[in-house]
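Peer 1: Provide a 3D model corresponding to the input given below.
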Amino acid sequence: MTKIKTAAIGLGVMGQDMIRLNFSKYPDDMELVAVCESNENTLRAFADANPNVRTYTDYRQLLEEEKLDLLYVAVPPSKHHEVVLAAIAKKIHVFCEKPLANSLEEAKSMLDAAVQAQVVHAVHFLMPLFAGSVKLQRLLAEGAIGQVTSIDLILQFPQWPRAWQKNPWIASRHEGGFLLEVGIHWIHLIQRLFGPIANVQSSVNYPADAAASEIDAQATLTLHNNVNIQLTGTTKADKERVSMVIHGDQGVIALENWSSLFMGETEASLQPVPVDDADNQLPVIGQIIRRLKGQQAAIFDFNDGYQAQAVLEALRNPSQSQL
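Peer 2: Modelled structure (predicted):
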């Protein structure tokens, strides 16, 4: 197979990090031929550093002029739907940032279009590919803590957005907030590990500014087998903690701050669990390359994105509870 001709739409923090840290690992497999960014200063700086990559300010022009195999979409969530559908209409494989869309209806139409076009469609869900998550899944399968009885999901931040991720939309109620940006990762991981979330009861506290994202959130998410997940989230914590604590009838496992694994007889006795770096299956783009080459790969597609979107929408809109 010749190199996978790839373009990226959006050069924010995620877009530039994806290109710099991940795309660069596969020079023999993929070629970044073009990028699109509406901020002309950002685009100019990228062009100066990457003179061999063609630049655009309009994604429609890029899609019209470039012959692409793969499009990476890193624009704000409200733009995912239109950009992804335009790419799928041209039979281009799509790698989209999470969340998949800005509504459940948009997510469904994107999924349907991708399936009908028979293109590879992937969402940038990465948590199940962490070495700690792989080890966690193995321990659960082995019955290390017996039968799972309850789960705590903790999303605590001293401020939102965090200092490194500020942009014009990430603190907006429309398409930002910690539930959308961070919670979606954990929703996806939970449904991969434990099966579907069937019911959501939530209470979300918003500031007086009608355009601003949530301050606090409390929720009970009930799995298909009636196991409850207690979610607590806040932007007023002393320090950041993004963790899941799994209680079983024979012990406790915690995935702390994304990827560190702990286990013990009780939560108070948790001890670090070593993980094998060989279990690490990241980056996601490596998995997509394998899929495009017809090889076995672990990717999470638009159906994963749609299923996670359903829970996210129920969390953010407390009147919607039954999934």
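
Peer 1: Please count neighbours and contacts with C-alpha atoms only from this point.
Peer 2: Fine.

Peer 1: Can you give me the neighbour number for the residue lying closest to residue 187 once chain neighbours are set aside?
Peer 2: With sequence-adjacent residues excluded and distances taken as Cα to Cα, 6 or more residues apart in numbering, residue 187 is closest to residue 308, at 6.0 Å. As a burial measure, residue 308 scores 27 neighbours (other Cα atoms under 10 Å).

Peer 1: and residue 125, how many residues sit next to it?
Peer 2: Applying other Cα under 10 Å, we find 23 residues neighbouring residue 125.

Peer 1: Against residue 90, how distant is it?
Peer 2: Distance, residue 125 to residue 90, using Cα to Cα, to the nearest Å: 24 Å.

Peer 1: Tell me where the stretch 201-323 of the chain has strands.
Peer 2: With DSSP state E, counting those that start in this stretch, the ranges of strands along the stretch 201-323 of the chain come out as 216-223, 228-234, 241-248, 251-256, 260-264, 271-272.

Peer 1: quick one, which of those is packed in tightest?
Peer 2: strand 251-256 (a mean of 23; mean count of other Cα atoms under 10 Å).

Peer 1: helices or strands next to that one in the packing?
Peer 2: Where contact means 3 or more Cα pairs under 8 Å, 6 or more residues apart in numbering; DSSP states H and E, strand 251-256 is packed against helix 131-141, strand 241-248, strand 260-264.

Peer 1: Any chance you could list what contacts the last one?
Peer 2: Contact with strand 260-264 is made by 132, 136, 251-256, 269-275, as judged by Cα atoms under 8 Å, 6 or more residues apart in numbering.

Peer 1: Nearest approach to residue 202 belongs to which of the helices and strands packed on strand 251-256?
Peer 2: Comparison of those against residue 202 by Cα to Cα identifies strand 241-248 as nearest, at 17.6 Å.

Peer 1: what's next to the closest one, contact-wise?
Peer 2: Contacts for strand 241-248 (Cα under 8 Å, 6+ apart): 145-157, 252-258.

Peer 1: what's the angle between it and strand 251-256?
Peer 2: Following axes from the mean of the first three to the mean of the last three Cα atoms, to 10 degrees, one obtains 160 degrees for the angle between strand 241-248 and strand 251-256.

Peer 1: What angle do strand 228-234 and strand 241-248 make with each other?
Peer 2: Strand 241-248 and strand 228-234 are oriented at 160 degrees to each other (the same axes, to 10 degrees).

Peer 1: how big is the angle separating strand 241-248 from strand 260-264?
Peer 2: Following the same axes, to 10 degrees, one obtains 30 degrees for the angle between strand 241-248 and strand 260-264.

Peer 1: Another for comparison:
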Amino acid sequence: MTIRTAIIGLGIMGRRMLEHLEKHPHYTVTAIWDPDKGACDAALTLAPDARLVPSADAAIQAADLVYLACPPIPRKTYALAAAASGKAIFLEKPLGVDVAESRDMVERLKAFDVPVAVNFTQAAGAALADIGSAVKAGDLGDLVGADIILTYAQWPRGWQQTADWLRFRSEGGMTREVISHFLFFSERILGPLTLVWSQPDYPLDQDLCETHIAARLTSAQGQIVTVMGSIGGAQPDRQELTIKGAKASRRVSDFYRDAQSTGGDFTALHKDDADPRAVSLKAQLDDLALLCAGKPNRLATLDEALRVQVLVEAMLAGHRTKSDATTA
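Peer 2: Take a look at the predicted model:
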């Protein structure tokens, strides 16, 4: 039997997941909902046979698994409603924007004891698995730390323009949307991180999200993670994480491209897939099916997502001490 799935939130990520759920043999999309008619119309163009329901609650009741692709602030309400109805839940990241609210949500979701995971898209991907294996085998030597570098000509990026909330300080920004992925990846390799300091820069319009951010974090072993993000200038997008070892280093670009250096130029370890995003999403959905069946899986846990959120919100606030960011 397939997993009856509802989607709440039909923006960019909701529609993307709808398209891939429709192709996956383990899922049947039984309900979709968004308060915006334009988003609903766009989703129905992708999946004409999808059942558009009149409310979030109707979507929850029509499924065994609820995928929440709405903006961060309303996710808590929908997640707790789904959990109270005994549904499995797949949350988009970030977990939220208010740490206290997210802590409360995590505690309450755990009490319901339903399957829950958060969609950090690299969790089930080949790059994280291969680098994790290489680290365990000693192929990288002693780990030195990591560098996270993002540069964008504009934010939101061209393909994100319809998600207007991404440009606002209250819920959006590159740190929550992209740097969070690489913090999650770094913690899977280096263990929990502590924020030492951060310096965000914001436009004069205080409603808008950060344009630049720099930060330094450390692992329990003293490995340093350096973060640099900037927006502006005529340039191609750059988004990369480098896991640095004494013998070799691995660089993940654009989430999927895995390359290695032993001191010289980085060289690709694999040929690019024709559609790397599709490969990544299928891997996530494969592991989501394992989660729903109560089996071991590689998806991000609530605790991992909360740790990342604590780091991100401290980074965005401008952080100069080691308090709060050490535990979730």
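
Peer 1: sorry, back to before: can you name the residues that contact the residue nearest to residue 187 of the first structure?
Peer 2: Under the criterion of Cα under 8 Å, 6+ apart, the neighbours of residue 308 of the first structure are 184, 187-188, 191.

Peer 1: switch the cut-off to 10 Å
Peer 2: Applying Cα atoms under 10 Å, 6 or more residues apart in numbering to residue 308 of the first structure gives the contacts 98-100, 104, 107, 183-191, 196-197, 302.

Peer 1: where's residue 218 of the second structure relative to residue 193 of the second structure, distance?
Peer 2: Taking Cα to Cα as the measure, residue 218 of the second structure falls 5 Å from residue 193 of the second structure.

Peer 1: Next, show the common contact partners of the two.
Peer 2: Between them, residue 218 of the second structure and residue 193 share these contacting residues under Cα under 10 Å, 6+ apart: 224-225.

Peer 1: quick one on the thing from earlier: now tabulate the strands of the stretch 201-323 of the first structure in CSV and tack on distance to residue 44 of the first structure.
Peer 2: Shown next, in CSV, are the strands of the stretch 201-323 of the first structure (distance: least, Cα to Cα, whole Å):
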stretch, distance to residue 44 of the first structure
strand 216-223, 39
strand 228-234, 37
strand 241-248, 36
strand 251-256, 39
strand 260-264, 39
strand 271-272, 46
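
Peer 1: wait, which of the ones you listed is closest to residue 7 of the first structure?
Peer 2: strand 241-248 (32.0 Å).

Peer 1: The closest one vs the second structure, average offset?
Peer 2: Comparison of strand 241-248 of the first structure with the second structure after fitting gives an average deviation of 1.8 Å (mean Cα distance after the TM-score superposition for the first structure).

Peer 1: which residues in the second structure does that strand align to?
Peer 2: Aligned by TM-score structural alignment, strand 241-248 of the first structure falls on residues 238-245 of the second structure.

Peer 1: Run the chain-centre distance for the matching stretch.
Peer 2: When C-alpha coordinates are averaged (Cα atoms, centre = their mean, to the nearest Å), stretch 238-245 of the second structure and its chain have centres 17 Å apart.

Peer 1: Then stretch 231-243 of the second structure?
Peer 2: 18 Å.

Peer 1: Kindly report the same for stretch 137-153 of the first structure.
Peer 2: 23 Å.

Peer 1: Residue 208 of the second structure contacts residue 174, doesn't it?
Peer 2: No: applying Cα atoms under 10 Å as the test, residue 208 of the second structure and residue 174 come out as separate, 11.7 Å apart.

Peer 1: Name the residue in those two with the higher neighbour count.
Peer 2: Using other Cα under 10 Å as the criterion, residue 208 of the second structure and residue 174 rank with residue 174 on top: 24 against 18.

Peer 1: which residue lines up with that one in the first structure?
Peer 2: Per TM-score structural alignment, residue 174 of the second structure is aligned with residue 178.

Peer 1: Against residue 139 of the first structure, how distant is its match?
Peer 2: Relative to residue 139 of the first structure, residue 178 of the first structure is positioned 29 Å away (Cα to Cα).

Peer 1: Is it possible to mark the buried ones in the contacts of strand 241-248 of the first structure?
Peer 2: 145-146, 148-157, 252-256, 258 (16 or more other Cα atoms under 10 Å).

Peer 1: who's in contact with the strand or helix carrying residue 44 of the first structure?
Peer 2: Secondary structure assignment for residue 44 of the first structure, by DSSP states H and E: helix 40-49. Contact with helix 40-49 of the first structure is made by 10-12, 16, 34-37, 50, 53-57, as judged by Cα under 10 Å, 6+ apart.

Peer 1: try 6 Å
Peer 2: Helix 40-49 of the first structure is contacted by residues residue 37 when judged by Cα atoms under 6 Å, 6 or more residues apart in numbering.

Peer 1: What segments of the stretch 101-250 of the second structure are helices?
Peer 2: 126-137, 174, 180-190 (DSSP state H, counting those that start in this stretch).

Peer 1: that older thread, can you give me the buried ones in the helix holding residue 44 of the first structure?
Peer 2: Within helix 40-49 of the first structure, the residues that count as buried by 16+ other Cα under 10 Å are 43, 46-47.

Peer 1: Just give me the closest of the residues you listed to residue 25 of the first structure.
Peer 2: residue 46 (18.3 Å).

Peer 1: Now do the contacts for the aligned partner of residue 190 of the first structure in the second structure.
Peer 2: Aligning on TM-score structural alignment places residue 190 of the first structure opposite residue 186 in the second structure. Taking Cα under 6 Å, 6+ apart, we find residue 186 of the second structure in contact with no residue.
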